[in-house]
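J.: Quick check, what structure comes out for this input:
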Amino acid sequence: MRFSTLFTALAVVATGVTATDSSSSSTSVIGLTAANDYGAPIPPWETGSSPGWYYGQGTPPSGLESLADTLICELLELLFPLCLQCPKPPPKPPSTPEYTLTFYNQTCATQDASYMTYGLVDTVADCETMCDTVPGCTFVNTYHDVNGKGGSTQLTCSLFSTCLTAASNDNCGGQTQPNGSVDFIINSDGYCKKTPTA
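T.: Coordinates of the predicted model:
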């Protein structure tokens, strides 16, 4: 994965055109722009959606780049400054929490026109860190989208530009997956950020 991404990036820099790898469905780092919803142009509540990125300490899911991978982070910073950047190590925690819980343990996820992007993370804190990286991010919705992935512990992390409440939770799953199973949502939590990311 790392070499495929590096090759794609170098081909873009050398030729000025997008290189594609037909043998892989991986998200190219050059597709991680605001215009492309940071690699996730189809929101998670629509059929055919897929996460645009992964941020966590585990092995990234097939087809996703890890925004915690040193090589990927250096590549983004040096060659693609307009793309989604890897989170920097957080500063000392503030004396008051930056995020306020607006709903907890729901069985539906947020669906709203202020959608920005979504990816996969290991923890709620990882999702908040991603929000801190995306300009305009004000709200995070984390949840388990149970869709036949064999009980993955990863959370879906959806980012929005508007603070929302449980009233926006109308994505309750029900999408048929490629393997014929039907997904459902559990452990959906919402957190509103006090100050939008600049």
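J.: can we go C-alpha only for contacts and neighbour counts from here?
T.: Fine.
J.: Pull out the buried residues from stretch 4-13.
T.: 5-6, 8-9, 12 (16 or more other Cα atoms under 10 Å).
J.: likewise stretch 79-86?
T.: 80, 83-86.
J.: just those residues now: which is nearest residue 49?
T.: Here the nearest of the buried residues of stretch 79-86 to residue 49, counting by Cα to Cα, is residue 84; it sits at 18.8 Å.
J.: what sits against that closest one?
T.: Applying Cα atoms under 8 Å, 6 or more residues apart in numbering to residue 84 gives the contacts 32-34, 38, 76, 133-134.
J.: All the helices of the chain, residue numbers only.
T.: For the chain, helices defined by DSSP state H occupy the ranges 2-15, 70-79, 124-131.
J.: Could you also give me the structure for this second sequence? I'd like to compare it with the first:
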Amino acid sequence: MRFTKVFAAATLALSGVSASPVTVTFDLIGILGFDLTEGNKYNSPIPPWLHGSKPGWYYGNNPFAYKDLPCLVGIICKILKFFPYALQCPTPPHNPPPPPNDGYTQTFSNITGATQADDFQTFGLVDTVEQCKAMCNSVQGCNFVNSYHDVNGKGGSTQLTCSLFTKCHDASTADNRGGQSQPDGSIDFIINSDGWCKNGVPISDPQ
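T.: Coordinates of the predicted model:
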């Protein structure tokens, strides 16, 4: 019943064609409780290499494990379709097996640093690299994904961190090694960091 009412509210929010973007954004936040717009980096305004950052969303097979994040499955996907300017749920990847060429070329593999760059778009949590790529395919302007394990970070999550960027990067920009103090006194560090660039997009000059 609750989801039925929320879905009806989403329909009413956009029933008037004269609604202003500000009003529509307010309605989206009121319905979902999250700001999933581009201006807010899709609910992750602080990039993952800065203190205080938090994942903006979760896309994967265990939504009940992340009740404090907007989980991009089920009814929320239907609601977001009424707000085309907001983050949209990706089309589920073909898994398994992935196609021989999924549209991405790997630029670095299994290193101990994560990309940090000014063209950062958003970041969240996923179960697989394929799901990270699917997120990139659903965000306008995304051309590069960096998936990695942030050990001790992100509230102790064992999921992959998935960061999206508009430009492609090689290992020279993967200089986020972690090193942030966590509430339990531990220090986070980065492992299993992979970079994936959409085919045909050149690597950005780090200079």
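J.: And the TM-score, once the two are fitted together?
T.: The TM-score (TM-score structural alignment, normalised by the length of structure 1) is 0.81; 185 aligned residues with a Cα RMSD of 3.0 Å.
J.: I'd like the buried residues of stretch 4-13 of structure 1 laid out as a markdown table, including distance to residue 161 of structure 1.
T.: Shown next, in a markdown table, are these (distance: Cα to Cα, whole Å):
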| residue | distance to residue 161 of structure 1 |
| --- | --- |
| 5 | 29 |
| 6 | 31 |
| 8 | 31 |
| 9 | 29 |
| 12 | 31 |
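J.: Quick one: end-to-end distance for stretch 76-84 of structure 2.
T.: The straight-line separation of the ends of stretch 76-84 of structure 2 (Cα to Cα, to the nearest Å) is 13 Å.
J.: What does residue 57 of structure 2 correspond to in structure 1?
T.: Aligning on TM-score structural alignment places residue 57 of structure 2 opposite residue 53 in structure 1.
J.: Excluding chain neighbours, what is closest to its match?
T.: In space, and not counting its chain neighbours, residue 53 of structure 1 is closest to residue 119: 4.8 Å by Cα to Cα, 6 or more residues apart in numbering.
J.: Need the counterpart of the one you found in structure 2.
T.: Alignment note (TM-score structural alignment): residue 119 of structure 1 maps to residue 124 of structure 2.
J.: ok, the spatially closest residue to residue 71 of structure 2 that is not a sequence neighbour - how many residues close by?
T.: Among residues not flanking residue 71 of structure 2 along the chain, residue 58 sits closest, at 4.8 Å (Cα to Cα, 6+ apart). Look at residue 58 of structure 2: counted by other Cα atoms under 10 Å, it has 26 neighbours.
J.: ok, now which ones touch residue 58 of structure 2?
T.: If you count contacts by Cα under 8 Å, 6+ apart, then residue 58 of structure 2 has 66, 69-72, 124-126 around it.
J.: now with 7 Å?
T.: Applying Cα atoms under 7 Å, 6 or more residues apart in numbering, we find residue 58 of structure 2 in contact with 69-72, 124-126.
J.: Equivalent analysis for residue 65 of structure 2, please.
T.: Shown in contact with residue 65 of structure 2 (Cα under 7 Å, 6+ apart): no residues.
J.: and residue 43 of structure 2, what pairs with it in structure 1?
T.: Residue 43 of structure 2 maps onto residue 39 in structure 1, by TM-score structural alignment.
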